[in-house]
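*Asks:* sequence plus predicted model, see below.
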Amino acid sequence: MAIVNVTPDSFSDGGERFDPARAIDDGLRFVAEGADILDVGGESTRPGSVAVSPDEERRRVLPVVDALARQGAIVSLDTRRASVAEAGLAAGARIVNDVSALRDDAAMLPLIARAGAAVVLMHRRGRPEDRYAGSPYENVVEDVRRFLLDRAATCVGAGVDRRSIALDPGLGFGKKVDEELALIKGAGRLADAGYPVLIGSSRKSFIGRLTGVEAAADRDPASAFLAVEAVRHGASIVRVHNVPATRQALAVFEAMR
């Protein structure tokens, strides 16, 4: 899953693809480089970020979703708002990737069920404006697993096809370095419930804390390594900024395995 942020303020690539034409060109390039899914987002979720209006979010993402879908790309829309998701699905998106696991907008769950869309449910503690503060985890893998399975059960109960649900433990989002690593190692524990697991560790700040590399864009070597580790431990989907580096690393991993 390649990241296509149409934002001015995302933590790594904010502003790079704020021009829809650039976002569309880059998305098509990511597909040519080996991306299976393009994850288009119009609102930054970095700690301390400020929410944008639904109108502004739609203005940012819809031209990109429409153009990429028309070119045959599988598009995921990274949004937590039902009005944006509904417009995006109408424009050709097939997946809704919701960082709130469908909790921020009460209209999101019935929309997903009605539309028959695929959905990624992500674990998130707190909100960006409070820098994802929250109470400590007792056991981060089990706590996150319990939350995500509860949300998945709620979705199934509301009529969402079980086969259309993927789970994301939400690396970053207020978690500590040891918790991030535990969640990557624990991907199999999450996957054993029968849902595909998505891991999004690409360029995250915990890589900077582990390596001393301050610039997010310079963290691709470690990001490719962590993508391999995620797959080795049971993830089905890795959400990345650098598609060729990740594809190379995964190809060598598959050959070694």
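*Replies:* It's in. Computed from a predicted structure; not experimentally measured. Residues are numbered from 1 along each chain as shown.

*Asks:* when you work out contacts or count neighbours from here on, use the C-alpha atoms and nothing else.
*Replies:* Will do.

*Asks:* run through the helices of the stretch 101-250 of the chain in chain order.
*Replies:* 108-115, 140-157, 177-185, 187-191, 205-211, 220-232, 243-256 (DSSP state H, counting those that start in this stretch).

*Asks:* state the distance from Leu62 to Arg131.
*Replies:* Noted for Leu62: a distance of 28 Å to Arg131, by C-alpha to C-alpha, to the nearest Å.

*Asks:* so for the two, which sits in the more crowded spot?
*Replies:* Set side by side, Leu62 and Arg131 show more neighbours around Leu62, with 25 against 16, by other C-alpha atoms under 10 Å.

*Asks:* so the more buried one touches Glu86, yeah?
*Replies:* No: the criterion here is C-alpha atoms under 8 Å, and Leu62 misses it with Glu86 at 10.6 Å.

*Asks:* contact partners for Pro63?
*Replies:* Residues in contact with Pro63, defined by C-alpha atoms under 8 Å, 6 or more residues apart in numbering, are Pro20.

*Asks:* that should have said Asp130, apologies.
*Replies:* Residues near Asp130 by C-alpha under 8 Å, 6+ apart: 47-48.

*Asks:* from Gly48, how far off is it?
*Replies:* 7 Å.

*Asks:* show me where this protein has its strands.
*Replies:* Ranges of strands in the chain, per DSSP state E, are 2-5, 38-41, 75-78, 95-98, 118-122, 165-168, 198-199, 237-238.

*Asks:* could you name the helices and strands sitting against the longest one?
*Replies:* In this case it means strand 118-122. strand 95-98, helix 140-157, strand 165-168 (3 or more C-alpha pairs under 8 Å, 6 or more residues apart in numbering; DSSP states H and E).

*Asks:* for the second one, which positions count as buried?
*Replies:* In terms of neighbour count (16 or more other C-alpha atoms under 10 Å), helix 140-157 has its buried residues at 140-141, 144-145, 148-149, 151-152, 155-156.

*Asks:* by contact count, what packs against it?
*Replies:* strand 118-122, helix 177-185, helix 187-191.

*Asks:* wouldn't Val61 be in contact with Gly42 here?
*Replies:* Yes: applying C-alpha under 8 Å, one finds Val61 in contact with Gly42, separated by 5.6 Å.

*Asks:* second structure for comparison follows:
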Amino acid sequence: MSTLRSHRQVTGLPTWDRCAVMGVVNVTPDSFSDGGRWFDTTAAVKHGLDLVAQGADLIDVGGESTRPGATRVDADEELRRVIPVVRGLASEGVTVSVDTMRASVAERALAAGAALVNDVSGGLSDPAMVPVVAEAGAPFVVMHWRGLLEGGNIPGTYDDVVSEVVSELHARVEAVIGGGVAPDRIVVDPGLGFSKDTEHDLALLAHLDRLHALGYPLLVAASRKRFLGQVLAGPDGAPPPARERDAATAAISAIAAHQGAWAVRVHEVRATADAVRVARAVEGAR
């Protein structure tokens, strides 16, 4: 129990006695999951507040799609999308995470009230990111990442996906700490779906204990992803649309929570909020 609890504390963020629920607000016109629905600032802030009302503990605001094939937006456009939403949610007392690969966006978002930087590149995309996070003393999500190419993800080739992801994450975390980010402010994320096929994602979920062995709180971001679509595919092989993968997402949330994840990142909050609370109740009955 003490080990699980230690995995659930990140300096600079609230402490929850269970796996936290990170709700997603995509301020983008081309998200794979909810493209364009929350593109307007007012709608995005309202959606974030709705997710909190449904049980989200923190809200992850992103202005750039990282779906396979997405074209990068320029920094000014990302700032225009993200900063008013971060400011609006933070002003309502929401714990806000900013989902960005750009140091300039992270810096402005932290100044606007964000409490956490969630960089899918783990600081690799922008050399200024780690210094900005270190200077701000902000918590930082380090995701396993092998790069993005416009037109699709860099393919993932692994001999042993679990060992390689753990090793590469370890090396990246060491570099981030070397850049000045405090170890007690680091969260790791296996990067499900990023340069990974269905078999890779499932193997990582089956071995979350190996990721825990790194010694850092763990964020699991499986929500509506391609591998769930493939698991749920019908006899014709056709996956259900992204928004029909929420029950499967909640199942992953229960599994991740039971295995001691610090947080799960999801688009549809209510079912996952229930799932993590049930997992906590079962854990407490041991």
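*Replies:* Right, received. Where do you want to start? It should be emphasised that the depicted structure is a prediction, and the values quoted were computed from it without experimental measurement.

*Asks:* TM-score for the pair, please.
*Replies:* Here the superposed chains carry a TM-score of 0.97, computed using TM-score structural alignment, normalised by the length of structure 1; 257 aligned residues with a C-alpha RMSD of 1.2 Å.

*Asks:* quick one, what contacts the counterpart of Ala215 of structure 1 in structure 2?
*Replies:* Superposed on structure 2 with TM-score structural alignment, Ala215 of structure 1 falls opposite Pro241. Pro241 of structure 2 is in contact with Gly229, counting by C-alpha under 8 Å, 6+ apart.

*Asks:* could you redo the last one with a cut-off of 10 Å?
*Replies:* Listed by C-alpha atoms under 10 Å, 6 or more residues apart in numbering, the contact set of Pro241 of structure 2 reads 32-33, 224-226, 229, 233.

*Asks:* out of those residues, which end up buried?
*Replies:* By neighbour count, with 16+ other C-alpha under 10 Å, these hold 32-33, 224-226, 229 as buried.

*Asks:* ok, back up a step: can you redo the helices and strands packed on helix 140-157 of structure 1 as CSV with mean neighbour count and distance to Ile24 of structure 1?
*Replies:* Shown next, in CSV, are those (neighbours: other C-alpha atoms under 10 Å; distance: least, C-alpha to C-alpha, whole Å):
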stretch, mean neighbour count, distance to Ile24 of structure 1
strand 118-122, 25, 22
helix 177-185, 19, 31
helix 187-191, 21, 31
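
*Asks:* how about the ones you listed in JSON lines, adding distance to Glu56 of structure 1?
*Replies:* Converted to JSON lines, these look like this (distance: least, C-alpha to C-alpha, whole Å):
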{"stretch": "strand 118-122", "distance to Glu56 of structure 1": "22"}
{"stretch": "helix 177-185", "distance to Glu56 of structure 1": "32"}
{"stretch": "helix 187-191", "distance to Glu56 of structure 1": "35"}
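
*Asks:* nearest to Ile112 of structure 1, out of these?
*Replies:* strand 118-122 (7.4 Å; C-alpha to C-alpha).

*Asks:* and that closest one, which stretch of structure 2?
*Replies:* Under TM-score structural alignment, the match for strand 118-122 of structure 1 in structure 2 covers residues 139-143.

*Asks:* residue in structure 1 matching Phe32 of structure 2?
*Replies:* Aligned partner of Phe32 of structure 2 by TM-score structural alignment: Phe11.

*Asks:* scratch that, Thr66 of structure 2 is what I was asking about
*Replies:* Aligned by TM-score structural alignment, Thr66 of structure 2 pairs with Thr45 of structure 1.

*Asks:* what does Met101 of structure 2 give?
*Replies:* Under the alignment (TM-score structural alignment), Met101 of structure 2 maps onto Arg80 of structure 1.

*Asks:* could you report the neighbour count for Pro127 of structure 2?
*Replies:* Using other C-alpha under 10 Å, Pro127 of structure 2 has 12 other residues around it.

*Asks:* actually Thr71 of structure 2, sorry about that
*Replies:* If you count neighbours by other C-alpha under 10 Å, Thr71 of structure 2 ends up with 16.

*Asks:* again, but for Ile24 of structure 1
*Replies:* 22.

*Asks:* so the closest residue to it other than its chain neighbours versus Ala51 of structure 1, what's the distance?
*Replies:* Closest residue to Ile24 of structure 1 apart from its sequence neighbours, by C-alpha to C-alpha, 6 or more residues apart in numbering: Val64 at 5.7 Å. Val64 of structure 1 sits 20 Å away from Ala51 of structure 1, taking C-alpha to C-alpha as the criterion.

*Asks:* Leu171 of structure 1 now?
*Replies:* Taking C-alpha to C-alpha as the measure, Leu171 of structure 1 falls 20 Å from Ala51 of structure 1.

*Asks:* of the two, who's got more company?
*Replies:* More crowded of Leu171 of structure 1 and Ala51, by other C-alpha under 10 Å: Leu171, with 24 against 12.

*Asks:* aligned counterpart of the more buried one in structure 2, please.
*Replies:* Residue pairing (TM-score structural alignment): Leu171 of structure 1 is matched to Leu192 of structure 2.

*Asks:* now do the same contact list for the closest residue to its match other than its chain neighbours.
*Replies:* Spatial nearest neighbour of Leu192 of structure 2, excluding adjacent residues (C-alpha to C-alpha, 6+ apart): Asp201 at 5.5 Å. Each residue near Asp201 of structure 2 by C-alpha under 10 Å, 6+ apart is listed here: 161-162, 190-195, 222, 225-228.
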